[in-house]
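A.B. asks: pasting a predicted model and its sequence here:
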Amino acid sequence: MADYTGDDFYCDVAIPRAVPLDVVHEDDLVLAYHHTRPFWRVHLVAVPKRHIASFTTVGPDDEADIRALLAVAQRLARQVEVEHGAAAVLTNLGTYQDSKHLHVHVHSGPQVRA
């Protein structure tokens, strides 16, 4: 969604499904889907449904959400690694974080855009 100009794509667009998503996992706590504008040939995103600003702001009240997020990221990474031979898992912080909502990227393959 190239014309989105807010700062929390996940709360504003992805979680409420303001645009169609290719969902690979959804439960009460976590949504995971194929990135809408992928940077790598395989590019998945996992996000807690409850707003958590970033990895560095996680607090004691976020434990269930973080456990669920990491379990989904682990399962997706395992699947990508098996299917494609390699996987990377990352999250961005500070100015690297375009959307101010914690999210985890699982990716593999060559970069398809800068």
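C.D. replies: Here it is on my side, so go on.

A.B. asks: every contact and neighbour count from this point should use C-alpha atoms.
C.D. replies: OK.

A.B. asks: so residue 79, which of the three states?
C.D. replies: Of the three states, residue 79 takes helix under DSSP: H, G, I helix; E, B strand; the rest coil.

A.B. asks: what's the distance between the residue of the chain most remote from its centre and residue 93?
C.D. replies: The C-alpha centroid of the chain is most remote from residue 60, which lies 21.0 Å away (C-alpha atoms, centre = their mean). Counting by C-alpha to C-alpha, to the nearest Å, the gap from residue 60 to residue 93 is 19 Å.

A.B. asks: let me see the contact set for the residue lying closest to residue 23 once chain neighbours are set aside.
C.D. replies: Counting by C-alpha to C-alpha, 6 or more residues apart in numbering, residue 23 lies nearest to residue 33, which is 4.1 Å off, once chain neighbours are set aside. Contacts of residue 33 were listed using C-alpha atoms under 8 Å, 6 or more residues apart in numbering, and they are 21-25, 44-46.

A.B. asks: and here is the other one:
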Amino acid sequence: MTDFYCEEVLSGKTLVEKVLETENVLAFNHTRPFYEEHIVVIPKKHIDSLVSIQKDEMQIMIEVLNVIKDIAINMNDRFGACTVSTNVGDYQSNKHMHWHIHFGKRIRD
């Protein structure tokens, strides 16, 4: 299975509209959004999923969570709510840990 985030987004092959970027984290508007507002947050280092995080990656995870928090605060301030989620195992369409932060009506399946 291809890793869209490493092979396309982080390599620059697929251009994304960046929302927030830190040394180890990239947040961008979903390339094919499912919701009216839909942001994806990824670590720049390849980490398979939430359940595969290693002890030496905990600092990156703190950075990931801080970015998620900042975006969630912004969405909550703007819209009054948002959803933050990640998938694990067979639910994970791409085996690179990524988080969705979204608000609004579902616009596609």
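C.D. replies: That came through fine. These numbers come from a predicted model, not from an experiment.

A.B. asks: and the helices in the second structure?
C.D. replies: According to DSSP state H, the second structure carries its helices in the segments 4, 58-79.

A.B. asks: and the first one, which stretch of the first structure?
C.D. replies: On the first structure, the counterpart of helix 4 of the second structure by TM-score structural alignment is residues 9.

A.B. asks: show me what contacts residue 38 of the second structure?
C.D. replies: Residues near residue 38 of the second structure by C-alpha under 8 Å, 6+ apart: 29-30, 100-103.

A.B. asks: also residue 50 of the first structure?
C.D. replies: 29, 65.

A.B. asks: per the alignment, it corresponds to what in the second structure?
C.D. replies: For residue 50 of the first structure, the residue aligned by TM-score structural alignment is residue 45.

A.B. asks: tell me how far its match lies from residue 97 of the second structure.
C.D. replies: Counting by C-alpha to C-alpha - residue 45 of the second structure and residue 97 of the second structure are separated by 10 Å.

A.B. asks: isn't residue 81 of the first structure right next to residue 87, touching?
C.D. replies: Yes: with contact defined as C-alpha atoms under 8 Å, residue 81 of the first structure counts as touching residue 87 (5.0 Å).
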